[in-house]
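Novice: Sharing a sequence plus its predicted fold:
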Amino acid sequence: MLKTLAYALLLIAVLLSVGLAAAWLYLRTPDRPAAELERRYAGADDHFIELPGGLRLHYRDQGDRSRPVLVLLHGYGDSYATWEAWGQALQDRYRVISLDLPGHGLSAAPADYLLDADALAALVVDVATRLGLPPFVLAGNSMGGGVAWKVALLAPRQLRALVLVAAAGWPAHTQGQSPSLAFRVLQHPIGRWVLARIDNKPLIAQGLKAQVHDKGLITEAVVQRWADYQLYPGHRTILMSAPPGSHSQATAEKLAAIRLPTLVMHGEYDPLIPVENSRKFASAIAGARLITYPQVGHLPQREIPARSAADLRAFMDTLR
């Protein structure tokens, strides 16, 4: 009886091991060639700039070069593509530059590159200097917003104004679980190790739909593009090196030093970053204007592109 039970348990263990091995072989996905992704997604407005440390940053540059400049920074795991509607809506009166941060979109970086908000802020300043940009409006969503307010502290003379769209930075004071399964997995080292080696398309779809109020906006094409960019060489390793929320350093005292015209935007449905955080930004930065959107989640630039772009245009039109 005991021998039979032992054999049965051994058989179950073997079958489980074989099943897990088969699942791993099925899910494990290699990087895709950079040239292939660039051929598929880059167009006439897309450019690359070589930087020290093995960085080759991609950016989309739209509108007349003589017009006032707007620079856009995406969030964690996102890309310049999140700003496409804004670029189309604003390029008639502004030069719109949407930048891919290292480990995102079509920007190349060494696989050991560490995502650090202070380093990314310095990188944005360097890129702006190399491109010869005059003082510009800087806007960022989520992680990109966290980088944007750090740029405002690091190099205020290079900016005309600051725009924070559901910006990261305030420490989390709750222990509630993220609605995104991927973000929950990212909190664990083994989870990050696995995500760095598989095609994360199913998790991307679930995570994006969790971030928005209108789930229909997250189409197959949107998900596929996110997934393709994660398969750019080295991107998954870079993304897993710094899970979301690992650079929460904002304080009212720090932000009080920002003396730029500032617009703060936030969807009231946002399940990732509480709208209260944007109220804190608006309170801490003197003269900041806050706009919140009912039934809008974490990505106003995707969810209500016409309305959010119009609000941004109205704000920028007041600048002198």
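Specialist: Thanks, I have the structure now.

Novice: make it CA atoms for all contacts and neighbour counts henceforth
Specialist: OK.

Novice: Please list all residues in contact with the nearest residue to Asp64 once chain neighbours are set aside.
Specialist: Nearest residue to Asp64, sequence neighbours excluded (CA to CA, 6 or more residues apart in numbering): Arg95, at 5.7 Å. If a contact means CA atoms under 8 Å, 6 or more residues apart in numbering, then Arg95 has Asp61, Gln62, Gly63, Asp64, Arg65, Ser66, Arg67, Pro68, Val69, Leu70 as its contacts.

Novice: Show me which of these is closest to Lys254.
Specialist: Leu70 (24.0 Å; CA to CA).

Novice: so of the contacts of Arg95, which ones are in helices?
Specialist: Of the contacts of Arg95, none are assigned to helices by DSSP state H.

Novice: Highest neighbour count among those residues?
Specialist: Leu70 (27 neighbours; other CA atoms under 10 Å).

Novice: For it, list the residues it contacts.
Specialist: Contacts of Leu70 by CA under 8 Å, 6+ apart are Tyr94, Arg95, Val96, Ile97, Phe136, Val137, Leu138, Ala139.

Novice: Over to Gly297?
Specialist: Gln211, Val212, His213, His266, Gly267, Glu268, Tyr269, Asp270, Pro271, Glu303.

Novice: go with 10 Å
Specialist: 166, 209-214, 266-275, 303-304 (CA atoms under 10 Å, 6 or more residues apart in numbering).

Novice: for Leu11, same thing?
Specialist: Neighbours of Leu11 in contact, by CA under 10 Å, 6+ apart: Leu5, Ser17.

Novice: How about Ala286?
Specialist: Leu255, Ala256, Ala257, Ile258, Arg259, Leu260, Pro261, Thr262 are the contacts of Ala286 under CA under 10 Å, 6+ apart.

Novice: Among the residues you listed, which lie within strands?
Specialist: Cross-referencing the contacts of Ala286 against strands under DSSP state E gives Thr262.

Novice: okay, pairing it with this:
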Amino acid sequence: MDWARQGGDWPNRGASRFVTARPHVWHLQELGAGPVVLLLHGAGGATHSWRDLMPALAQGYRVVALDLPGQGFSRAGNRLRLGLDGMAEDIAALLAQEGIAPQAIVGHSAGGALALRLAEVLPEPPRAVVGLNAALGKFRGMAGWLFPLMARALATNPLSAALFSRTASSEASVRALIRSTGSQLDAGGLALYRALLADRGHVDGTLAMMAQWNLDPLLAGLERVAVPVLLLTGGRDTAVPPQTSARAAARMRAARWIDDPAHGHLMHEEAPETTAAAITAFLRTQGVG
């Protein structure tokens, strides 16, 4: 996405800055002061997804959010580093360069898996990890066929990003996609997703991420996860069923699972204040804030 053309009304625009940390150019947002909480969005998302949760958390924390490389306004400098391990290593390098030491990492969907992997590679692990509808298994519903389809299309057709952007970014298509996750967003939220899906570069970055996505090593080692983990789920989530988090929590040493039956996959956008309160309560039990 082009910041000069599309960033004028981006949520929390005043908190944005750009950082070059090889091999990527990163879009970061920072709000608040206190212990650092890092936010990692899911596949196909961007910092917009934290638009209301971020200010709520910033009342007690220094909140740092970033666009994953190739998505939103972050430019990928190496398309071969958009899988789980490559992104975790590159985010760790970015944080080291900027002197950012997160005491907690919050990840949504695929960002939840990335948060756990990042906690493993950081030289100083965080004191807590929170997964929001963490994708610690296979996607279901529309995402269950959409993401594998996107990955296969990328491998076989170099024009797939442009084709997908044209067909999937209509108002009706975006509304159907969000509805298929079990969530409901207002017109402003839908417009932001439509802008992302209409951008060929963003879609291409998402395709590249999904083409390289491999959770098997992370899932195989869940029993070794020592950092305290909270897995929050929306009971209406039809993309990543809540039982995915329940099973993952049961395998980890110090993990809790809490379900909110009223919301879906985008619970942090549907109910930012409630989600922020649950995150803050957990972080305080871990001495963060």
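Specialist: It's in. These numbers were taken from a predicted model, which means no experiment stands behind them.

Novice: just to revisit the earlier point, structure 2: which residue goes with the residue nearest to Asp64 of structure 1?
Specialist: The alignment partner of Arg95 of structure 1 in structure 2, by TM-score structural alignment, is Arg62.

Novice: on that earlier part again, adding distance to Tyr80 of structure 1, write the contacts of Leu70 of structure 1 out as CSV.
Specialist: Below are the contacts of Leu70 of structure 1 laid out as CSV (distance: CA to CA, whole Å):
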residue, distance to Tyr80 of structure 1
Tyr94, 17
Arg95, 15
Val96, 11
Ile97, 9
Phe136, 18
Val137, 16
Leu138, 14
Ala139, 12
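
Novice: Which stretch of structure 2 lines up against the helix or strand containing Asn277 of structure 1?
Specialist: For Asn277 of structure 1, the element it lies in under DSSP states H and E is helix 275-284. Using TM-score structural alignment, the residues of structure 2 aligned to helix 275-284 of structure 1 are 242-251.

Novice: Which residue in structure 1 aligns with Gln6 of structure 2?
Specialist: In structure 1, Gln6 of structure 2 lands on Leu37 (TM-score structural alignment).

Novice: what's around Leu197 of structure 2, how many residues?
Specialist: Quick note: Leu197 of structure 2 (other CA under 10 Å) scores 27 neighbours.

Novice: wouldn't it be in contact with Gly45 here?
Specialist: Yes - between Leu197 of structure 2 and Gly45 a contact is recorded at 9.4 Å, counting by CA atoms under 10 Å.

Novice: if I look at the two, which residues touch both of them?
Specialist: Val203, Thr206.

Novice: How are the helices of the stretch 151-300 of structure 1 distributed by residue range?
Specialist: In the stretch 151-300 of structure 1, the helices defined using DSSP state H, counting those that start in this stretch lie at 181-185, 189-195, 201-211, 220-230, 235-241, 252-255, 275-284, 300-303.

Novice: What residue in structure 2 is paired with Val124 of structure 1?
Specialist: Match for Val124 of structure 1 (TM-score structural alignment): Ile91.

Novice: and the closest residue to Gln230 of structure 1 other than its chain neighbours, what is it in contact with?
Specialist: Using CA to CA, 6+ apart and skipping residues adjacent in sequence, the residue nearest Gln230 of structure 1 is Arg236, 5.7 Å away. Residues counted as contacts of Arg236 of structure 1 (CA under 10 Å, 6+ apart) are 31, 77, 103-104, 111, 192-200, 229-230.

Novice: From Met1 of structure 2, how far off is the counterpart of Arg236 of structure 1 in structure 2?
Specialist: Matched to structure 2 by TM-score structural alignment, Arg236 of structure 1 sits across from Val203. For Val203 of structure 2, the distance to Met1 of structure 2 (CA to CA, to the nearest Å) stands at 10 Å.

Novice: Spit out the residues that contact those two alike.
Specialist: Gly70, Gln71, Gly72, Leu196.

Novice: need these in CSV with neighbour count and distance to Arg140 of structure 2, can you?
Specialist: Shown next, in CSV, are the shared contacts of Val203 and Met1 of structure 2 (neighbours: other CA atoms under 10 Å; distance: CA to CA, whole Å):
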residue, neighbour count, distance to Arg140 of structure 2
Gly70, 27, 24
Gln71, 30, 22
Gly72, 28, 24
Leu196, 24, 22
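
Novice: Mind checking which of those are in helices?
Specialist: Per DSSP H, the shared contacts of Val203 and Met1 of structure 2 map to helices at Leu196.

Novice: Looking at the shared contacts of Val203 and Met1 of structure 2, which is nearest Arg51 of structure 2?
Specialist: Using CA to CA, those come closest to Arg51 of structure 2 at Gly72, 13.5 Å.

Novice: thought that closest one was touching Gly42?
Specialist: No - Gly72 of structure 2 is not in contact with Gly42 according to CA under 10 Å; the separation is 11.3 Å.

Novice: what do those two both touch?
Specialist: Counting by CA under 10 Å, 6+ apart, the residues touching both Gly72 of structure 2 and Gly42 are Thr206.

Novice: Geometric centre of structure 1: which residue is closest?
Specialist: By CA atoms, centre = their mean, the mean C-alpha position of structure 1 lies nearest to Gly75, the distance being 1.6 Å.

Novice: Which ones among the contacts of Leu70 of structure 1 lie within helices?
Specialist: Among the contacts of Leu70 of structure 1, no member falls in helices (DSSP H).

Novice: By neighbour count, which of these wins?
Specialist: Val96 (30 neighbours).

Novice: That one: what's it in contact with?
Specialist: With contacts defined as CA under 10 Å, 6+ apart, Val96 of structure 1 is in contact with 59-65, 67-72, 83-84, 86-90, 136-137.

Novice: Packed most tightly, which of the helices of the stretch 151-300 of structure 1 would that be?
Specialist: Mean neighbours per residue, mean count of other CA atoms under 10 Å, is largest over those for helix 235-241, with a mean of 24.

Novice: distance of Ala162 of structure 2 from Gly7 of structure 2?
Specialist: 21 Å.

Novice: Good, wrapping up.
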